[in-house]
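Asker: sequence plus the predicted model coming up.
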Amino acid sequence: MIKKVLYITGTRADYGLMHDTLKLLNEYECIHLDIAVTGMHLMEEFGYSLDEIKKDNFNLHIVNQTFLKDDNVSMSIFIGNLIVDLTQLMSEIKPDIVLLLGDRGEMLAGAIVASYLQIPVAHIHGGDVSSTVDDSARHAITKLSNIHFAATEKSASRIKQMGENPDNIFVVGAPGLDSIMKSKDNVDKNYLLNKYKINKDFVLILQHPVSLEVDDSAFQIQQTLDAVMSTDYQVILVYPNADAGGRAMIDKINEYDVDAYKNIPHDDFIGLLSLASALIGNSSSGIIESSSFKLPVINIGTRQSGREKAENVIDVDYDSNEILNALGYIESEEYKNKLKTCQNPYGDGKASEKICKILKDIEINVDLLNKKFFELE
């Protein structure tokens, strides 16, 4: 019997992290994979990454919902409209499992729809904490999910604390590491140096708005750019997410003479991580993927404050002086020694294999759908 799996993607980030898992899942003869594409992928101002997705030849369904304005009201309207459209899509294609990653609104909308249509939800990266309001969405998705793919033992423990069935919680690692472990030693350095016009040591900036700090978004990226632009590093900046505050950040970025990219293909981004002198900002890439490269990371602000972190991560505030001091610290012998021995807490780069096997083998029945609250022993 063929099992139909629907994955929902709303950003270049989630798609890049899931690429290897989706590719492997699509190779299973007993799996039919559909992908719903929405949100940031469909926005020209953020690079229209749908074009990149089409190259992978998956079975795509375009769900034409985007953020109309740069505020929380527009985000809420987007999620509401997406619930309507995803209800129609799932009613038509009738997936056996809905696969979701992380904490974004697209994923929450998908979890709500699947739950009401009595379709099992498999959730990746549940139980993580970032100590921001996004955790509420992540934990809500966990409570709407039936199958849990945790990245770490700590995350699995938190899922258990939420009363989920221990038999349906699987520690698989972070799927974003899979492509890194396969390709990090095969980077085409000359190709990347030429494509991105890199002619000296460079840093990557990847910084997003924070839900409860929307009004400060422009100031926050200004502090980062003021610090980095005062150094001798070449700067490659990737646009922020299309969340409330994102457009204000872009307006501020445009005031600087900096190489800013709306979208960087995932394989290129991995290659740039392997070549960069540092990654600066507040992306989860700096927390989850970076230590596999022994890459210095300057993690700014609150967005990732609750995450498990390796020794390569330096936490600073939204302050140009602190960021500059951190850039100096990464050159110290003390830090370089930490970098040599840092270990990635997010797995071995084999999450895709584990996730796909579980999805292939798991039995969909009343017990899976009829969720009960499991007390901690």
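Answerer: On my side now, so go ahead.
Asker: all contacts plus neighbour counts: C-alpha atoms, from now on.
Answerer: Will do.
Asker: so what's Asn72 closest to, chain neighbours aside?
Answerer: Of all residues not flanking Asn72 in the chain, Ala244 sits nearest, at 5.6 Å (Cα to Cα, 6 or more residues apart in numbering).
Asker: correct me if wrong: the one you found contacts Leu68.
Answerer: No. Using Cα atoms under 8 Å, Ala244 is not in contact with Leu68, being 10.3 Å away.
Asker: more neighbours, the two?
Answerer: It is Ala244, of Ala244 and Leu68, that has more neighbours when counted by other Cα atoms under 10 Å, with 25 against 13.
Asker: from Leu368, how far out is the more buried one?
Answerer: 36 Å (Cα to Cα, to the nearest Å).
Asker: before we move on, what about Met249?
Answerer: Distance from Met249 to Leu368, by Cα to Cα: 43 Å.
Asker: who's more crowded, those two?
Answerer: With neighbours defined as other Cα under 10 Å, Met249 and Leu368 compare such that Met249 has more, 24 against 18.
Asker: secondary structure class for the more buried one?
Answerer: Of the three states, Met249 takes helix under DSSP: H, G, I helix; E, B strand; the rest coil.
Asker: same question for Leu279.
Answerer: Leu279 falls in the strand class when you classify it by three-state DSSP.
Asker: pretty sure it contacts Gly286?
Answerer: Yes. The pair Leu279 and Gly286 qualifies as a contact (Cα under 8 Å) at a distance of 6.6 Å.
Asker: put this next to the previous one:
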Amino acid sequence: MRRVAVLTGTRADYGLLRGLLREIDADPELDLRIIVTGTHLIDAFGRTETEIVADGLPIAASVPIWSEADTRSAVAADVGRALPRYAEALIELEPDVLVVLGDRLEAFAAAAAATILSIPIAHIHGGELTEGAMDDALRHSLTKMAYLHFTSTEDHRRRVIQLGEEPGRVHFHGAPIVDALNALELLPREQVAARFGIRLPKQTALVTFHPAVMDVESPEVLLDELLAGLLDVDGLHIVITGSNSDIGTADVRRRIGEFVAAHPERVDFVESFGQVAYLSVMAAAAVVAGNSSSTVLEAPVLGIPSVLIGDRQKGRPVSASVASPSPDRGAIADAVRVAISSPASVEGTAIFGGPGFAALTTQTLRDSAIPRPPRKRFHDLEEKPHS
């Protein structure tokens, strides 16, 4: 049996990985070994490893890496300490391949440890751009460390090949979110509101905001303008979810807490909904706002208009349903008013493909030749003429 380790570090990546994890777990030729890390293991972020347990999936290793500090130097030190912890887990689990998703530091550190140990890596969501965040460099670094690649669009596949990866190892099986949405049964508005003790009228904005150290403005300025703009829209209820563990998160979370406390009549806060409830709230909302990837991926696929703030997602494919106003309260308020008056549309989301990601990716992980050590050739787009 091929031993497949899969790393999950946040509620967001787990939501995208859930279908793949179930397919791998059900395959008689594959041995699933889930490595849980990151904010899954932190109480302040909802300790979302409980979602994995509730889904009945086997956790093979838990690797805590984050301290309570969120400064640049503290995060750099945490990543340094994470390397031997990931290495210890990988040595114990002995995977034939490690699957990582996205562009976060958890994935980067785990992949670095796997590279040193000559463990082949399969990377999901490579070839994308987020020019307003250091995630961009981390993602492309993961591409160069990985042996197998699973991209979310054909354009992203082309870009991974452009980075020197051999075409036969770069696969587009559809985006994980399309698969996830196809398999989910969303909750009715009244049910999800009652479960989390929130208000969910039709004129609701679902808001998620994460700090990005390379953005057009400081996270504090962007957040303050976003929240002020949302308040300026008459009759709009605001539901805010918790921020990721990133550099500057503590101040962002403090500001969100103060905003919620100052406007209890118009604002609800939920640390973590879990994937099904989060997407159910999104489907019931009039608009999605903030700077998370859900503004450019989940919201358009569901046909919900979104308002994207700052440059954190700059470079990703953006559908016509996504507005990107300048980061000031007036422009944001105007964009929200237009969004909530727009009809639902999924125009332009075909670039993410159809359902099938989990099954096709499992098949590729099972049937592909994955050598160890994973030696690679650099694939040149054009052969240079001999002099």
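Answerer: The structure has been received and is ready for your questions. Just so it is clear, the model here is predicted, and its values are computed rather than measured.
Asker: anything in contact with each of Ala244 and Leu68 of the first structure?
Answerer: With contacts defined as Cα atoms under 8 Å, 6 or more residues apart in numbering, the residues shared by Ala244 of the first structure and Leu68 are Ser74.
Asker: show me the strands in the first structure, by range?
Answerer: Here the first structure has its strands, by DSSP state E, at 3-9, 31-37, 59-62, 97-101, 121-124, 147-150, 169-171, 202-206, 234-238, 259-261, 278-281, 297-300, 313-316.
Asker: picking that back up, overlap of the contact sets of Leu279 and Gly286 of the first structure?
Answerer: What both Leu279 of the first structure and Gly286 touch, as defined by Cα under 8 Å, 6+ apart, is the set Val297, Ile298.
Asker: the closest residue to Glu153 of the first structure other than its chain neighbours: neighbour count?
Answerer: Leaving aside its chain neighbours, Glu153 of the first structure sits nearest to Val171 (6.4 Å; criterion: Cα to Cα, 6+ apart). Number of residues near Val171 of the first structure (other Cα under 10 Å) recorded here: 22.
Asker: for Ile59 of the second structure, give me its contacts.
Answerer: Ile59 of the second structure neighbours (Cα under 8 Å, 6+ apart): Arg33, Ile34, Ile35, Val36, Ile52, Val53.
Asker: what lines up against the first one once you look at the first structure?
Answerer: Put plainly, it is Arg33 of the second structure. Under the alignment by TM-score structural alignment, Arg33 of the second structure pairs with Asp34 in the first structure.
Asker: is it true that that match touches Leu6?
Answerer: Yes. With contact defined as Cα under 8 Å, Asp34 of the first structure and Leu6 form a contacting pair (4.7 Å).
Asker: neighbour count winner among these two?
Answerer: Using other Cα under 10 Å as the criterion, Asp34 of the first structure and Leu6 rank with Leu6 on top: 24 against 20.
Asker: correct me, but that one touches Val98?
Answerer: Yes. At 4.8 Å, Leu6 of the first structure counts as touching Val98 under the criterion of Cα under 8 Å.
Asker: pull up the overlap in contacts between the two.
Answerer: With Cα under 8 Å, 6+ apart, Leu6 of the first structure and Val98 have no common neighbours.
Asker: and stretch 257-267 of the first structure, what's buried?
Answerer: By neighbour count on 16 or more other Cα atoms under 10 Å, the buried set for stretch 257-267 of the first structure is Ala260, Lys262, Asn263, Ile264, His266.
Asker: is it possible to export those residues to CSV including distance to His208 of the first structure?
Answerer: Formatted as CSV, those follow (distance: Cα to Cα, whole Å):
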residue, distance to His208 of the first structure
Ala260, 14
Lys262, 13
Asn263, 14
Ile264, 15
His266, 17
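Asker: name the nearest of the residues you listed relative to Glu45 of the first structure.
Answerer: Lys262 (7.0 Å; Cα to Cα).
Asker: what does that closest one correspond to in the second structure?
Answerer: So, by TM-score structural alignment, Lys262 of the first structure is matched to Glu271.
Asker: quick check: the nearest residue to its match once chain neighbours are set aside vs Asp311 of the second structure, distance?
Answerer: Excluding the flanking residues, the one nearest Glu271 of the second structure by Cα to Cα, 6+ apart is Gly242, at 4.4 Å. Gly242 of the second structure sits at a distance of 20 Å from Asp311 of the second structure (criterion: Cα to Cα).
Asker: looking at the two, which one has more neighbours?
Answerer: For the pair Gly242 of the second structure and Asp311, the greater number of neighbours falls to Gly242 (22 against 19), based on other Cα under 10 Å.
Asker: trace the more buried one over to the first structure, please.
Answerer: Using TM-score structural alignment, Gly242 of the second structure sits opposite Tyr239 in the first structure.
Asker: can you show me the helices along the stretch 1-150 of the first structure?
Answerer: Along the stretch 1-150 of the first structure, the segments classed as helices by DSSP state H, counting those that start in this stretch run 12-27, 50-54, 72-93, 105-116, 134-144.
Asker: quick one: the last one to the second structure mean distance?
Answerer: Taken over the aligned residues, the distance from helix 134-144 of the first structure to the second structure averages 0.5 Å (mean Cα distance after the TM-score superposition for the first structure).
Asker: can you count the residues close to Val84 of the first structure?
Answerer: Neighbour tally, Val84 of the first structure, other Cα under 10 Å: 12.
Asker: returning to that earlier point: of the buried residues of stretch 257-267 of the first structure, which belong to helices?
Answerer: His266 (DSSP state H).
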